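In: No letters, just coordinates:
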């Protein structure tokens, strides 16, 4: 399914005020994992209060031991500090990569901002080498802007 075709579905989920924000986040994770072939794991990490760490809030895919990630550690931890998208075409080539599964070949992490502050991120793992394009980045930036609206 194309990113453009998914946008109305993401919006419908996020605008459904009849369900809690966490359930909406879970439904977005499920939707993306089920409809984008190279998205094998989709998750939202959020800053843990005032602590310099991220907590996994909702995800779709295999269970992970990495539910808490210190700032600076791994790709997610680096994005928490840099406030920049991070696309990893080959996780084996990254010194600071935290392995979640031997099947993961690549990763993309896009920060999530509310009122200009980096409060979390969307993290996508792929079992395909180098599948992420600028279109993935733009789409995930759009998803995060929509998510930010329900978190403000």
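Out: Cool, got the structure. Since the structure is predicted, the reported quantities are computational estimates derived from the model, not experimental observations.

In: use CA for all of it now, contacts and neighbours both
Out: Will do.

In: which ones are touching residue 118?
Out: Counting by C-alpha atoms under 8 Å, 6 or more residues apart in numbering, residue 118 touches 80, 83, 111, 112.

In: Correction: the previous question concerned residue 129.
Out: Going by C-alpha under 8 Å, 6+ apart, residue 129 touches 89, 90, 105, 106.

In: correct me, but the last one touches residue 94?
Out: No. Look at residue 106 against residue 94 with C-alpha atoms under 8 Å: they stay out of range, at 10.0 Å.

In: quick one: which of these two has more around it?
Out: Each of residue 106 and residue 94 has its neighbours counted (other C-alpha atoms under 10 Å); residue 106 has more, 23 against 12.

In: Below is structure B, check it against A:
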């Protein structure tokens, strides 16, 4: 399924008035995980602006011990500070990478902005080296723009 095919499905999930916000986020995780072959872990982290930490939200994939991540630590923590997308073609080449599983080969993290403030991010791990393209970035930015409507 192409990113263009997925966009209306994401919009439909966001507009579902029966589901809670966390249920919608989980459905989006499931949709992306099931629709894009190289998306092997899909989840959200949300910022606690006072403590400068990220807290794990809904996700699909292997269990993770990384439920709270300090700003600046790992890929997610760096995105919390930089406010910019971070594509890691090969996690083994990253100095500030928090290993979740030996099966993870690459990662993409895209910040989630609400009213210009970075409140969290979508985080995707892949078991493939270097699968993420600019098209993934633009699609995940779209996903986060839709999710921002929930806040």
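Out: All right, it came through fine. Owing to the predicted nature of the structure, the values given are computational and were not obtained by experimental measurement.

In: re earlier: which of the contacts of residue 129 of the first structure also appear as contacts in the second structure?
Out: Retained in the second structure: 89, 90, 105, 106, out of the contacts of residue 129 of the first structure (criterion both residues aligned by TM-score structural alignment, their matches' C-alpha atoms under 8 Å).

In: Share the number of residues neighbouring the first one, please.
Out: Applying the criterion other C-alpha under 10 Å, we find 19 residues in the vicinity of residue 89 of the first structure.

In: Please report the distance of it from residue 51 of the first structure.
Out: According to C-alpha to C-alpha, to the nearest Å, residue 89 of the first structure and residue 51 of the first structure sit 30 Å apart.

In: what does the last one give?
Out: Counting by C-alpha to C-alpha, the separation of residue 106 of the first structure from residue 51 of the first structure is 28 Å.

In: The third one now?
Out: As for residue 105 of the first structure, its distance to residue 51 of the first structure is 30 Å (criterion: C-alpha to C-alpha).

In: from the contacts of residue 129 of the first structure, which ones fall inside strands?
Out: Judged by DSSP state E, the contacts of residue 129 of the first structure include residue 106 as members of strands.

In: nearest to residue 10 of the first structure, of the contacts of residue 129 of the first structure?
Out: Nearest to residue 10 of the first structure out of the contacts of residue 129 of the first structure is residue 106 (C-alpha to C-alpha; 23.6 Å).

In: before we move on, back to that, now which of the contacts of residue 118 of the first structure would you call buried?
Out: 80, 83, 111, 112 (16 or more other C-alpha atoms under 10 Å).
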